[in-house]
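Engineer: Please work out how this folds:
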Amino acid sequence: MARTDEPRLDFRSDTRTVPDAGMRAAMTAAEVGDDVYGDDPTVALLEARVAGLLGTEAALLTPTGTMANLLAPLAAAGFPGSREPRLIVGEDTHMSFLESDGLRRFAGVELLSVAQRPDGLPDLDAVDAALAAGGGRPTVVCLENTSMMGGGNALDAGATGALAALAHRYGAHLHLDGARLANAAVALGVGPAELAEPADSVAFSVSKGLGAPVGALLCGTRAYVARARELRTALGGSLHQAGVVAAPALVALERLPDLAADHATAAALAAGFGTVPGVELLDPPRPTNMVMARLAGLTPEQCAARLAGHGVRVLPLPNGFVRFAVHRAHDMIGVRAAVKALAAVAATASKALTTTGGDLIGRGLSTTRTEEA
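Structural biologist: From the prediction side, this is the model:
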């Protein structure tokens, strides 16, 4: 039996990478200052590079994407001293079902989850209705790209532009949760700036598919980022000699084109699963590095537990599927092992269904929570 901690068989998240020799060398050689005082040169370089990549005036390094998304509506509302914002999010987004507690508790937002299309774009009619009922509070509309619950679907600039036009008609701020925006850009064959351009702010992770050990950046205008910097201090997110964190992120940015290899590996994984009887796959229009699968008669937790028995680690989701998130540690050896493991689990599930007369798909849907999924 394979080891359950073997990197090529751990598909739980694309955060599961570890810094390689190049990143560790960059950390060792990093020139550092004190980012609390604004004089860490490596952090300054990273922020300038990411702002340039996304076409924004400025960027702010944060420890996590969750903190970037927490800062985003507060900075948009003009804090400190203004009213807490309303937040309109798609019901199947990371901000809605994994970050909502923190947004309500620490940002004091009124969070409104609205219907979402299968591709990940919030339903424009539902957003329109929520905006029309604004009541005078600052409002932030949020979009996630790629759409995690949409199977990692990449949304193009036209989709973002349509949502931005609607938000701006009501004087609202559009925030783009671009945790995997790099994947979307590579899948669509465009620069990240094209996908970010319609938005007023962007959270951009360097610790997911890009493989840096830590960090996300919140990007926007200089004034917006200055407000976010004050808020980051208040939340305890400021770092001192943060150049050792920024250095591997700079290496990660150079590897953005390599995400195409992850997408190809994910496509091979999906093709392999497609040959397994009883497996249902989520089929996004523009796939990236994720594969979602489910088996009749098994809850996501049951499926994940049985796959773990074969050495393959996956993430159970509340939509009835388990997620395979592909990253640079995965290869065709891991793909073949995962397909073999899922085939074994499917055969057992099929036999159980025949014996018991079946079960409801998705019974006991997953309540697994992970802040940095």
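
Engineer: Could you use CA atoms for every contact and neighbour count after this?
Structural biologist: Will do.

Engineer: Would you map the helices across the protein?
Structural biologist: In the chain, helices defined by DSSP state H lie at 21-29, 41-54, 65-76, 94-97, 100-106, 124-132, 157-169, 181-188, 192-196, 222-234, 243-254, 259-273, 300-308, 332-356, listed in chain order.

Engineer: quick one, which of these is nearest to Leu143?
Structural biologist: Ranking those by distance to Leu143, with Cα to Cα as the measure, places helix 157-169 first at 7.7 Å.

Engineer: list the buried ones in the closest one?
Structural biologist: With burial defined by 16 or more other Cα atoms under 10 Å, the residues of helix 157-169 counted as buried are 157, 160-161, 163-164, 166-167.

Engineer: sorry, back to before: and the helices of the chain: which comes nearest Thr288?
Structural biologist: Among the helices of the chain, helix 259-273 comes nearest to Thr288, with 5.0 Å by Cα to Cα.

Engineer: one more, for comparison:
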Amino acid sequence: MDVIDLRSDTRTTPDPRMRAAMARAEVGDDSFGDDPTVLELEERVVGLLGTKAALFTAGGTMSNLLAVLAGIGPGGGTVVAGAQSHLLHYENDGARVLARARVQAVPDPHGELDGDAVTAALADGPRPALLWLENTSNRYGGNALDEASSHRQAAPARRAGTAVHLDGARLANAAVALGRRPAELAAVADTVSFSLCKGLGAPAGSLLCGPVELIEEARYFRRMIGGTLHQAGVLAAAGLVALDRLPELAEDHRRAAALRAALAGSAGVETSAIPRPTNMALFQVPGVPAEEALERLAGAGVLGLPITADLVRLVVHREHSDTDIERAAERIASVFPGGRA
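Structural biologist: Next up is the predicted model:
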């Protein structure tokens, strides 16, 4: 049986065009700052996000860690983030151990931080501090946050004189879904991480973007944690191809919408509402824990991930076809025709 892998949009692989670009990439040594393809990629993302500088890193976890190290320093401080943020659930150890940060969780319905809770957390926590935003919101099913929402969330930090970081792992998805330029959604933050290796399909790579002085400090920290790359233009070339594909994310969103609609019509599952959806679907099977549901789905050739004890996340990406999505929905319905078997 063929397997339809809906675990993550990191599951994409380089296609012939991307591999050809990587093979012919002009390279230097990024540790000396003279890899021309890396410099081209950084300049292009600076233009895309409207920042002053950018730093190429191996991936989003590294970009986010560098934002914390440069934002509060390695001596510790407070990072205020949503209770369901990617930082708190998947990157907390890096911030806590390497940056000695205290990560303070606040309520974040649908990925939007509660303003009063942010104000209280910033007042009570050790300084310096950093406010952490995320767009799209991973654990809320890829919910895209518009400019008004982002500015509401950032307002308490601005009043307190606190810097703002935006985890933009799927900022490209948010921009396409909302019909906005990435720079318009990034303008709320002092620093932004921008991933190339999720829906955009590069095999690796993220960029930390922000002011020149802060990005140079992040470059120092990148070296400190062993993140220096040498002939990194090979990976940066894939990133340049990935940027060309930003408009194609609309197809992922269309297919994800079809998947959500099919699941909503299935008697055996309950779908979660996503106010501004992108490329994900969330569902649960009443009475069936997420891990058990996923085991049963794997037997039918559909792979997903648990988000909570009950919720299953499915992610659509550029390598899925309309047929894949139709078959995935059919298999889910066949495994859970009416809830617990």
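
Engineer: Quick TM-score on the pair, please.
Structural biologist: The TM-score (TM-score structural alignment, normalised by the length of the second structure) is 0.98; 341 aligned residues with a Cα RMSD of 1.1 Å.

Engineer: that older thread, just send the helices of the first structure back as a markdown table, with distance to Val322 of the first structure too.
Structural biologist: A markdown table is the format used below for the helices of the first structure (distance: least, Cα to Cα, whole Å):
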| stretch | distance to Val322 of the first structure |
| --- | --- |
| helix 21-29 | 31 |
| helix 41-54 | 31 |
| helix 65-76 | 22 |
| helix 94-97 | 16 |
| helix 100-106 | 22 |
| helix 124-132 | 28 |
| helix 157-169 | 27 |
| helix 181-188 | 20 |
| helix 192-196 | 28 |
| helix 222-234 | 34 |
| helix 243-254 | 27 |
| helix 259-273 | 13 |
| helix 300-308 | 6 |
| helix 332-356 | 11 |
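
Engineer: Of all those, which one comes closest to Thr15 of the first structure?
Structural biologist: Where those are weighed against each other on Cα to Cα, the nearest is helix 65-76, at 11.5 Å.

Engineer: In the second structure, which residue range corresponds to the closest one?
Structural biologist: Using TM-score structural alignment, the residues of the second structure aligned to helix 65-76 of the first structure are 60-71.

Engineer: Stretch 146-162 of the first structure now?
Structural biologist: Using TM-score structural alignment, stretch 146-162 of the first structure lines up with residues 136-152 of the second structure.

Engineer: swap in stretch 324-341 of the first structure?
Structural biologist: Matched against the second structure by TM-score structural alignment, stretch 324-341 of the first structure falls on residues 314-331.

Engineer: need the contact list for the equivalent of Glu40 of the second structure over in the first structure.
Structural biologist: Using TM-score structural alignment as the criterion, Glu40 of the second structure maps onto Leu45 of the first structure. By Cα atoms under 8 Å, 6 or more residues apart in numbering, the contact set of Leu45 of the first structure is empty.

Engineer: how close does Leu45 of the first structure sit to Val345 of the first structure?
Structural biologist: When Cα to Cα, to the nearest Å is the yardstick, Leu45 of the first structure and Val345 of the first structure sit 48 Å from each other.

Engineer: Could you count how many residues lie near Phe56 of the second structure?
Structural biologist: 30 (other Cα atoms under 10 Å).

Engineer: What's the local residue count around the nearest residue to it once chain neighbours are set aside?
Structural biologist: With Cα to Cα, 6 or more residues apart in numbering as the criterion, Phe56 of the second structure has its nearest non-adjacent residue at 4.6 Å, and that residue is Leu207. If you count neighbours by other Cα under 10 Å, Leu207 of the second structure ends up with 27.

Engineer: Could you measure from Leu207 of the second structure over to Val97 of the second structure?
Structural biologist: For Leu207 of the second structure, the distance to Val97 of the second structure under the criterion Cα to Cα works out to 22 Å.

Engineer: Also His253 of the second structure?
Structural biologist: Relative to Val97 of the second structure, His253 of the second structure is positioned 36 Å away (criterion: Cα to Cα).

Engineer: Check what contacts the match of helix 65-76 of the first structure and list those residues.
Structural biologist: When contacts are defined by Cα under 8 Å, 6+ apart, stretch 60-71 of the second structure is touched by residues 57, 79, 91, 94-95, 99, 101, 129-130, 163, 165, 167, 169, 191, 193-195, 205-208, 214-215, 217-218, 221-222, 227.

Engineer: do the same with stretch 302-321 of the second structure
Structural biologist: The contact list for stretch 302-321 of the second structure, computed with Cα under 8 Å, 6+ apart, reads 3-9, 12, 139, 141, 199-201, 248-249, 251-253, 255-256, 279-285, 288-291, 294, 297, 328, 331-332.

Engineer: which of His253 and Val97 of the second structure has more neighbours?
Structural biologist: Residue environment comparison for His253 of the second structure versus Val97 gives the larger neighbour count to His253, 22 against 12, counting by other Cα under 10 Å.

Engineer: What's the match for the more buried one in the first structure?
Structural biologist: Structural correspondence for His253 of the second structure with respect to the first structure (TM-score structural alignment): His263.

Engineer: Could you tell me which residues make contact with its match?
Structural biologist: With contact taken as Cα under 8 Å, 6+ apart, His263 of the first structure is in contact with 187, 287-290, 326.

Engineer: Redo those as CSV? Include distance to Leu131 of the first structure.
Structural biologist: Shown next, in CSV, are those (distance: Cα to Cα, whole Å):
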residue, distance to Leu131 of the first structure
Ala187, 31
Pro287, 30
Thr288, 31
Asn289, 33
Met290, 32
Val326, 37
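
Engineer: Nearest to Leu253 of the first structure among those residues?
Structural biologist: Distance to Leu253 of the first structure across those (Cα to Cα) is lowest for Ala187, with 16.1 Å.

Engineer: right, and the closest one touches Ala260 too?
Structural biologist: Yes. With contact taken as Cα atoms under 8 Å, Ala187 of the first structure and Ala260 are classed as touching, separated by 7.1 Å.

Engineer: Of these two, which one has the most company?
Structural biologist: Of the pair Ala187 of the first structure and Ala260, Ala187 is the one with more neighbours under other Cα under 10 Å, namely 21 against 17.

Engineer: Now which residue in the second structure aligns to the more buried one?
Structural biologist: The pairwise alignment with the second structure assigns Ala187 of the first structure to Ala177, based on TM-score structural alignment.

Engineer: Can you tell me what Ala242 of the second structure aligns to in the first structure?
Structural biologist: Looks like Ala242 of the second structure aligns to Ala252 there (TM-score structural alignment).

Engineer: Pull the contacting residues for its match.
Structural biologist: Applying Cα under 8 Å, 6+ apart, the residues near Ala252 of the first structure are 23, 206, 210-212.

Engineer: Dump these to TSV, plus neighbour count and distance to Leu53 of the first structure.
Structural biologist: Compiled in TSV, the contacts of Ala252 of the first structure are given as follows (neighbours: other Cα atoms under 10 Å; distance: Cα to Cα, whole Å):
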residue	neighbour count	distance to Leu53 of the first structure
Met23	22	20
Val206	29	12
Leu210	26	14
Gly211	27	17
Ala212	26	16
